[in-house]
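A.B. asks: I would like to see how this sequence folds:
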Amino acid sequence: MNAARPVRVRAHWVSLVVVLLAVGAALAVQGYTQHLSTLGDRAPAADASADAVPADAIEGGPIVDPRATGGSIAPRAGTLALTFDDGPDPEWTPKILDVLAKHHVHATFFVVGTAAAQHPDLVRRMIAEGHEVGVHTFTHADLATAPGWRRDLEFHAAQSALAGASGLTSSLFRPPYSSSPAALTDGTWSVVVDAADRSYVSVLSTLDSRDWERPGVSAIIRNATPAEGGSGDVLLMHDGGGDRSETVAALDELLSEYQAAGIEATTVSGAAGLSGAMTPASAADRATGVAVLAALSISSFVVTAISVALVLSGAVMLIRAVLVMALAVRHRRGAVAAARRRRWQHRGVVSVIVPAHNEEAGIEAAVRSIAASSREVEIIVVDDGSTDATAEIVSRLDLPQVTLITKPNGGKPSALNAGIEAASGELIVMVDGDTVFEEDTVERLLQPFADPAVGAVSGNTKVANRGGVLGAWQHIEYVVGFNLDRRLFDVAECMPTVPGAIGGFRREALQRVGGVSDDTLAEDTDLTMALCRDGWRVVYQDDARAWTEAPATIGALWKQRYRWCYGTLQAMWKHRGALVERGAAGKLGRRGLVYLLILQVLLPLFAPVVDVFAVYGLLFLDPLRIAALWLGFLAIQFGMAVYAFKIDGERLAPLWTLPLQQVVYRQLMYLVVIQSVFTAIAGTRLRWHRMQRYGSLKVPQNAS
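C.D. replies: I've put the predicted structure just below:
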């Protein structure tokens, strides 16, 4: 097989980074625009300083332009500038527009940029019906306390959103949380001055309906009624930011009262005699505006899609936890019942095949442990072109039941097939050269073959070198992940993998599927799926234990899991026809393959996005709720782990590493899946990754 090209390997990481950056950018936009704003007005702080505010501004009119002569303008006597803040709102703005149209009155709407971007049709309706539109920042931010960079962003993005929504720009601005000129503070005044430097006229108010408090229709009408004999007014009302049903009802009555009292309700420009408040946007401004609207639309879609996917993935994980636990209990009861029955005695020869390529570190322990089995076996060691002392070590053992076959290197499937051809038993056990058996492992592994429908049996693989955090993580994975899943697959009759470390096979079954194929890098998964599709039952014998040497470094672990995952993807693709087949093959396809696709491919591919979304949640949502969800997920995992350890007879001590495993080890496995999927999509042929051996193999004392 040809080695994977480094360029392609690097390319998928670039793709992943690009995707995560794009998702992160979309989440940042959504977080800023939707979760850093607080719609609804509030009164300014009573003790806020006003030392920097000019006296003529405090005593002047509500339309303020520090650049102009006099600095402020008051509406003409007998007029009332009708203004609405915090919209547009899809529910209340249309109703307010309907009331205004009923009374043939025009008003000024100070729109929030994010709302304008979400509902551009309402902005266009305002303008089409003769209303005036002003700027109310992009996210309704309190600019009096905002740093300079945020002021720049709020002004620019708000104007861009207006240009994108309507093709117009406005020179009218209302600072969020502002009130009358008399209530100006140093902070608010600095915003007014800053707005003037950007060519805005700031519009304050003289009448506050206080509709945002929802005090009742009568109170709103009372607050919005001008004093008799007074000068012109600017009335503050709201069409967004909450329930505005009282505003709609009060507005209808107010407009009738204004008309009866001879008060002209109009726009800010109409009341103050301004001109040119709204002008066509330049091509550059419109392009920027369209980009802003597109960015907000895309970010909203991304967040919605991720939210839906999170709910679905959470449901899948919960269903999987319940299903795995329930079927594990059922499998356990069946295993206990079977153990109480008299053991089946197989009278024929049992052949144990050990394929070996450069296994000098562990081959002696492996062969001696098998030779010490309580059940007499013939052992066939197939040295597949080793360049170390593997063959010499096996020869020196001088064990009568051991046959050594040496052959040129042809790969593990070739070695297994050579062993099968040389074996004399009708029942065949395959074991890796880095694995040791307990004394009764073979005998226990044979028990399910009492049923003639059983073609293969998976044993229980245990991690021998489980010391250290990495060893503990793999130990947890084997006990909780692999073995719980195998119990599920056994009960559901869709076992996809009999592990190479320990598996029993009926010779007839092997012959019917043509032996061990070299089409994939996961020959054990490929073989198991082929047996299922041929109609054989594949089961899990949890008390047939084998101890294997797990990778001791991150690099070695990566290579092993990369090969496993890539090979599994190959086998799934090869046997995809099982999805539409009947009988045992259909169970494999519609149960086993779908399970693998969802749990071991799709969810891991989505996992990095979940992690980015978790950061988003901590920054923009409720961090306590996010932490509670994570702790809930961890509690489920811990409960599953405790049960799995109990039924496997394991001490619970290693579970202290479980939280860290979920943070670190889980990410590593997800990245392995991502690399494997990209490699498979690219059509790259992956070479065999052989794991480094450490010579730590021995059956632990009191293991069970």
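A.B. asks: Going by C-alpha atoms from here, please, whenever you check contacts or count neighbours.
C.D. replies: Fine.
A.B. asks: Follow the chain on from the helix or strand hosting residue 459 and name the next helix or strand.
C.D. replies: Counting by DSSP states H and E, the element that carries residue 459 is strand 454-463. Reading on from strand 454-463 to the C-terminus, the next helix or strand found by DSSP H and E is helix 468-476.
A.B. asks: I have a second one here; can you model it like the first so I can compare?
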Amino acid sequence: MAPHGTRRARREPRAHWLLLLLAVLVLLGELCLDGYAAGAGGEAPHASAPTSGQAPVGADAPVLRIAPDGGVGAAGMPAGTMALTFDDGPDPRWTPQLLDLLRQYHAHATFFVIGAQVNRYPELVRRMVAEGHEVGVHTFTHPDLSAEPEWRQRLELTLTANAIASATGRAPRLMRPPYSSTPDALDTASTAVLRTAAGQGYLAVLADRDTRDWERPGADAIVRAALAGPPGAGSVVMLHDGGGERSQTVEATRRILAGGQATRFITVPAGLDLPQAPAAGRRAVVYGTALRWSQSAGHVLAIAIRWIVAAALALALVRLAVQLVAARTHARRSRQRAGQRRYLGSVSVIVPAYNEAANIAQTIRSLAASDYPHVEIVVVDDGSTDTTADIVQRLRLHMPALLLVRQANAGKPAALNAGIAASHGELLVLVDGDTVFEPDALGRLVQPFADPEVGAVSGNTKVANRDGLLGRWQHLEYVVGFNLDRRMFDLGECMPTIPGAIGAFRRSALRDAGGVPADTLAEDTDLTMAVLRCGWRAVYADGAVAWTEAPGTVRQWWRQRYRWCFGTMQAAWKHRAAVFERGAAGRFGRRGLLYLVLFQMLLPLFAPLVDVYALYGALFLPWTQVAAVWFGFTALQMATTAYALHLDGEPVSSVWSVPLQQIVYRQLLYLVVVQGTVAALLGGRQRWRPIARAGLAAARR
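C.D. replies: The predicted structure follows:
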């Protein structure tokens, strides 16, 4: 039956899509910043300095400034001095050890820091400055700048300078490109990098002696490389305090300092008689502080989302496993009961109808063609403005068991209650006005009432218009999502919803529940929960098949699913006390109700986080790992879908659309939950809206 009624909304809730989109973009930006910063590394034993293969550029000293016209200005350390320089820090393990050694021997050094590391450990950079050391720029993430465009080069230098400014209040004036070495290794590409740096006011500091300590050749080899060259000559020595295991560097530094009584260990600016680094501008400090906070927030968010994604995947896998085990068990029991057909008394079918002219005749004829004897059909015309009542009136001429009740438009719950009051059977089947039954559906539907504890039975609703992509996705959702859950709920005695398309109730159970409620938008869910709380059981008869016409457009689909979602939230809140009750009500509350809240309300709210993390993973995680997780999970979904289709007697040809369903349709379902949650939190209301039907349900039968 198409949704209808006179319920009015105070104000339809705004979608807040702009706010959601903004939140998702901010989250993605934070994660991308964390991923960008997490890529910060350093020289390691498995790495080697990239080369461009171009001709070298002459330079005879390690401190360089490349003029715009290509001229190279070079300077070196004075005799009797050594500038110990450390790259790739700060590192929380190795940098403090080196600072302790420098303080012990009253020496000073120059640290070329990675901006991302500065934001992680700003206290170490502050200690460097406080103890008289110089801090220079070594880029933000340690890329090979000669292989990067000029905008990326400038960005790496600027971000690092801002990070240093935020941590120390000073503006750095020295820089060293990653993977650099001695001046004789300069080529055209690396010279262009130094020219870009000079344009931003930096002096480039290479090295006279590259110890290649990142190869971990042993402390002795590092010391020999640091002390190579003419005795007493000034030098800039390249070492590393981060980017890997640096115990050999620490030991080598201790030996160099201990054996260098005739050498002054000074900073590069001290050797060149440069003034103290100037104070950073306010803008650089503010930008750097914002960058550090954003990077920290992104790191925390990345960790939190990893845990959320892991928990969501674990819950999804557990749910899937439970569904499959329950489905197999339920299917086996159903086969055992399949041949047990008997007459259980007269059945009254209540058909509420509002503007169902396209479907009502097929619905009534399918009910009249039932192989179950003594079926009373009660059609309640709820103030239709089309020819629904006229069609039913004409059919009455040939169907003595057909009764027409007319009333002013009052809504579906009122129409159902009116039909129940006018009917006579003890077993009541409530159906929508667009549902077409299989001939044996009624008989199979009422068989579980042989058990006096059963108060409600759900039938098996199938989508008739499944030829298009939207219809195919809804078909899979009915078979996999709804029916697997119903099999599980049946075994757990906690069925939360008897669908309005095909559901049966014992009259005494409806009487106990107070009739069909009208204070939520999901009257079928609300009614089922009320019946369960009265101590009755609700079961699933998978062999009772009826066909329904699913929404044919995304707009109609959205209206229907939003109403379902919002109404389910209303019903769950209304019956929340069942969690603390005993018996059948308690089983429903602690099993079915909590399941609904967890898997149909809470987890979908985290779906945008999972999708954002998937985008983040595609950008920053190993693509093989991301692809393996996605294809593995999708393959599992396809296998589950194939099994669910097999249990329902459906062809498995629709399985091919599962990957696309995961990408598109799943997002729409999650957005419905997000929208419904926003509406619930804001106190919004949703009114009944009719969905246009084309009478396609009969075509599938």
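A.B. asks: And the TM-score between these chains?
C.D. replies: Here the TM-score for the pair of chains, by TM-score structural alignment, normalised by the length of structure 2, is 0.94; 688 aligned residues with a C-alpha RMSD of 2.0 Å.
A.B. asks: one step back: I'd like to know which elements the strand holding residue 459 of structure 1 is packed against.
C.D. replies: Here strand 454-463 of structure 1 touches helix 441-446, helix 468-476, strand 503-506, helix 523-533, strand 537-548, going by 3 or more C-alpha pairs under 8 Å, 6 or more residues apart in numbering; DSSP states H and E.
A.B. asks: Which of the ones you listed sits closest to residue 398 of structure 1?
C.D. replies: helix 441-446 (21.2 Å; C-alpha to C-alpha).
A.B. asks: which residues sit in contact with the closest residue in space to residue 377 of structure 1 that isn't next to it in sequence?
C.D. replies: Distance criterion C-alpha to C-alpha, 6 or more residues apart in numbering; nearest residue to residue 377 of structure 1, sequence neighbours excluded, is residue 350 at 5.1 Å. With contact set as C-alpha atoms under 8 Å, 6 or more residues apart in numbering, residue 350 of structure 1 has these partners: 376-378, 424-429.
A.B. asks: Now name the helix or strand holding the residue lying closest to residue 305 of structure 2 once chain neighbours are set aside.
C.D. replies: With C-alpha to C-alpha, 6+ apart as the criterion, residue 305 of structure 2 has its nearest non-adjacent residue at 6.9 Å, and that residue is residue 609. Per DSSP H and E, residue 609 of structure 2 falls inside helix 607-620.
A.B. asks: Then residue 421 of structure 2?
C.D. replies: helix 412-422.
A.B. asks: What residues sit buried inside that helix?
C.D. replies: Across helix 412-422 of structure 2, burial judged by 16 or more other C-alpha atoms under 10 Å covers 412-420, 422.
A.B. asks: Equivalent analysis for stretch 337-351 of structure 2, please.
C.D. replies: For stretch 337-351 of structure 2, the neighbour count (16+ other C-alpha under 10 Å) marks 344, 347-351 as buried.
A.B. asks: do stretch 148-157 of structure 2 as well
C.D. replies: Those would be 153-154, 156-157, for stretch 148-157 of structure 2 by 16+ other C-alpha under 10 Å.
A.B. asks: Equivalent analysis for stretch 542-555 of structure 1, please.
C.D. replies: 542-552.
A.B. asks: ok so, going back, mind telling me what the residue nearest to residue 377 of structure 1 corresponds to in structure 2?
C.D. replies: Using TM-score structural alignment as the criterion, residue 350 of structure 1 maps onto residue 347 of structure 2.
A.B. asks: Could I get the full set of helices for the stretch 151-300 of structure 1?
C.D. replies: Secondary structure of the stretch 151-300 of structure 1 (DSSP state H, counting those that start in this stretch): helices at 186-197, 217-223, 245-261, 268-272, 283-340.
A.B. asks: okay if I get these as CSV plus distance to residue 438 of structure 1?
C.D. replies: Putting the helices of the stretch 151-300 of structure 1 into CSV (distance: least, C-alpha to C-alpha, whole Å) gives the following:
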stretch, distance to residue 438 of structure 1
helix 186-197, 78
helix 217-223, 84
helix 245-261, 77
helix 268-272, 89
helix 283-340, 18
